[in-house]
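S.K.: coordinates for the following, if possible.
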Amino acid sequence: MFLDILIAMLWSISPFGEAKLGIPYALLNDINIYLAFVLCFFANVLVFPIMTFFLDVVNRYFLKWYHYKKAAIFVGRRTKAGAGKNVKKYGFWGLMLFVLIPLPGTGVYAGTIAGYLFGLDRKKAFLANSIGIFISCVIVWVSTLIAIGSFN
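M.R.: This is a model prediction of the structure:
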């Protein structure tokens, strides 16, 4: 059970699935439904400070290299294309709405990058990301519980 919880949390931190994959993994491996939600949610929230550190420190260092810079520009353009209109126009609410949609490419990784690129206040960006993650987790959690038929 511990290994399944750890894997679910790692999926929730991973940019390849976030809690959109961590929650279903936990529930399909018979983790308590409430424990699965809470742990995957908090693991997903941890992405914001990790990404903020990355953008502030690591990113600035690696931008010196051509291939990294090219990849960073690609990611930045994709994020601006996906979240740009809403975040630029609505700020906090646009970022929250972008993050809460449980689709690939709309999670906290993209939300953190969007907040960074558009110069949103850190505290507001963290709150917008956290609320968006929470609502997204609720949608995924309830959908998964309905799909597996174990809404207790």
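
S.K.: for the rest of this, base every contact and every neighbour count on C-alpha atoms.
M.R.: OK.

S.K.: in stretch 97-105, what counts as buried?
M.R.: Using 16 or more other CA atoms under 10 Å as the test for burial, stretch 97-105 gives 97, 98, 99, 100, 101, 102, 105.

S.K.: try stretch 35-52
M.R.: Buried residues in stretch 35-52, counting neighbours by 16+ other CA under 10 Å, are found at 36-37, 39-45, 47-48, 51-52.

S.K.: show me those that map onto strands.
M.R.: Judged by DSSP state E, strands contain none of those.

S.K.: got JSON lines for the buried residues of stretch 97-105, with distance to residue 141 and secondary structure too?
M.R.: As requested, the buried residues of stretch 97-105 are exported to JSON lines (distance: CA to CA, whole Å; DSSP: H, G, I helix; E, B strand; the rest coil):
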{"residue": "97", "distance to residue 141": "18", "secondary structure": "helix"}
{"residue": "98", "distance to residue 141": "18", "secondary structure": "helix"}
{"residue": "99", "distance to residue 141": "16", "secondary structure": "helix"}
{"residue": "100", "distance to residue 141": "13", "secondary structure": "helix"}
{"residue": "101", "distance to residue 141": "13", "secondary structure": "coil"}
{"residue": "102", "distance to residue 141": "11", "secondary structure": "coil"}
{"residue": "105", "distance to residue 141": "18", "secondary structure": "coil"}
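
S.K.: wait, which of those residues is closest to residue 123?
M.R.: If you rank the buried residues of stretch 97-105 by distance to residue 123 using CA to CA, residue 99 comes first, at 15.6 Å.

S.K.: hang on, isn't that closest one packed against residue 107?
M.R.: Yes: with contact defined as CA atoms under 8 Å, residue 99 reaches residue 107; the gap is 4.8 Å.

S.K.: compare with the first, here's sequence two:
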Amino acid sequence: MKNIFALPVSIIELMIVSATPLIEQRGAVPLAALSHFSPSEAYLWTLIGAIIPAPFILFLMPKVLEILKKVKGLGKLANWYENKALKKAEKVKDNYKYLSIFLFVAIPLPGTGVWTGSTIAALLGFDFKKSLLAVVLGASLAGVFMLMISYGVKFLVA
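M.R.: Just a heads-up that it's a prediction; the model follows:
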């Protein structure tokens, strides 16, 4: 039986939604559930979309914020974003910094995704490779949580 409520969303559109700040997998997985994607397809494409920005954020975010602070009209936005990330960074414990980044990204709540986790790691000068691994693993777990919420737990036992 054809799903009459399925939204016509392409893989590329799903990945773009997943890569969008603030929306990320929290918005993309439910979108996939409302579309024609199976849970495994939704997981794969939203995870890829979510992690594509991570290496760029980890590598470039401090430089980008520095440049934006000098641009009239964007300086306040750059300061706001940096301050917001640094305030959330207070939750990151020195002894467990990569575990903290992993858990921060893994919990699918507003403001705790790949963008913010990567920004925190970049601003605090964490190791690139370890941070990227923590962010990717966190996004992987966040995707599972969102699948469970969006598709129901039934797919796990089927």
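
S.K.: care to give me the TM-score?
M.R.: The pair, once superposed, lands on a TM-score of 0.86 when counted by TM-score structural alignment, normalised by the length of structure 1; 151 aligned residues with a CA RMSD of 2.3 Å.

S.K.: what residues are shared contacts of residue 99 and residue 107 of structure 1?
M.R.: Shared contacts of residue 99 of structure 1 and residue 107 (CA atoms under 8 Å, 6 or more residues apart in numbering): residue 133.

S.K.: so where do the helices sit in structure 1?
M.R.: Here structure 1 has its helices, by DSSP state H, at 2-13, 19-28, 33-45, 47-53, 59-62, 66-90, 92-100, 108-117, 122-148.

S.K.: how much space between the aligned residue in structure 2 for residue 65 of structure 1 and residue 104 of structure 2?
M.R.: Aligning on TM-score structural alignment places residue 65 of structure 1 opposite residue 71 in structure 2. Counting by CA to CA, to the nearest Å, the separation of residue 71 of structure 2 from residue 104 of structure 2 is 30 Å.

S.K.: ditto for residue 149 of structure 2
M.R.: For residue 149 of structure 2, the distance to residue 104 of structure 2 equals 18 Å [CA to CA].

S.K.: do residue 28 of structure 2 as well
M.R.: Residue 28 of structure 2 sits 19 Å away from residue 104 of structure 2, going by CA to CA.

S.K.: now swap in residue 145 of structure 2 and tell me
M.R.: 13 Å.

S.K.: equivalent analysis for residue 142 of structure 2, please.
M.R.: Remark: distance between residue 142 of structure 2 and residue 104 of structure 2 (CA to CA) = 10 Å.

S.K.: what about the counterpart of residue 143 of structure 2 in structure 1, how many neighbours?
M.R.: The alignment partner of residue 143 of structure 2 in structure 1, by TM-score structural alignment, is residue 137. The local packing of residue 137 of structure 1 (other CA atoms under 10 Å) involves 26 other residues.

S.K.: what's near enough to touch residue 137 of structure 1?
M.R.: Applying CA under 8 Å, 6+ apart, the residues contacting residue 137 of structure 1 are 19, 20, 23, 37, 41, 102.

S.K.: alignment lookup: the first one to structure 2.
M.R.: The alignment partner of residue 19 of structure 1 in structure 2, by TM-score structural alignment, is residue 25.

S.K.: chain neighbours aside, what residue packs nearest to that match?
M.R.: Spatial nearest neighbour of residue 25 of structure 2, excluding adjacent residues (CA to CA, 6 or more residues apart in numbering): residue 18 at 4.9 Å.

S.K.: and for residue 156 of structure 2?
M.R.: residue 148 is the one closest to residue 156 of structure 2 (CA to CA, 6+ apart), at 8.0 Å.

S.K.: quick check: the gap between the one you found and residue 33 of structure 2.
M.R.: 11 Å.

S.K.: what about the two, which has more around it?
M.R.: Neighbour tally, residue 148 of structure 2 and residue 33, criterion other CA under 10 Å: the higher count belongs to residue 33, 20 against 16.

S.K.: most centrally placed residue in structure 2?
M.R.: Residue closest to the mean C-alpha point of structure 2, counted by CA atoms, centre = their mean, is residue 114 at 3.0 Å.
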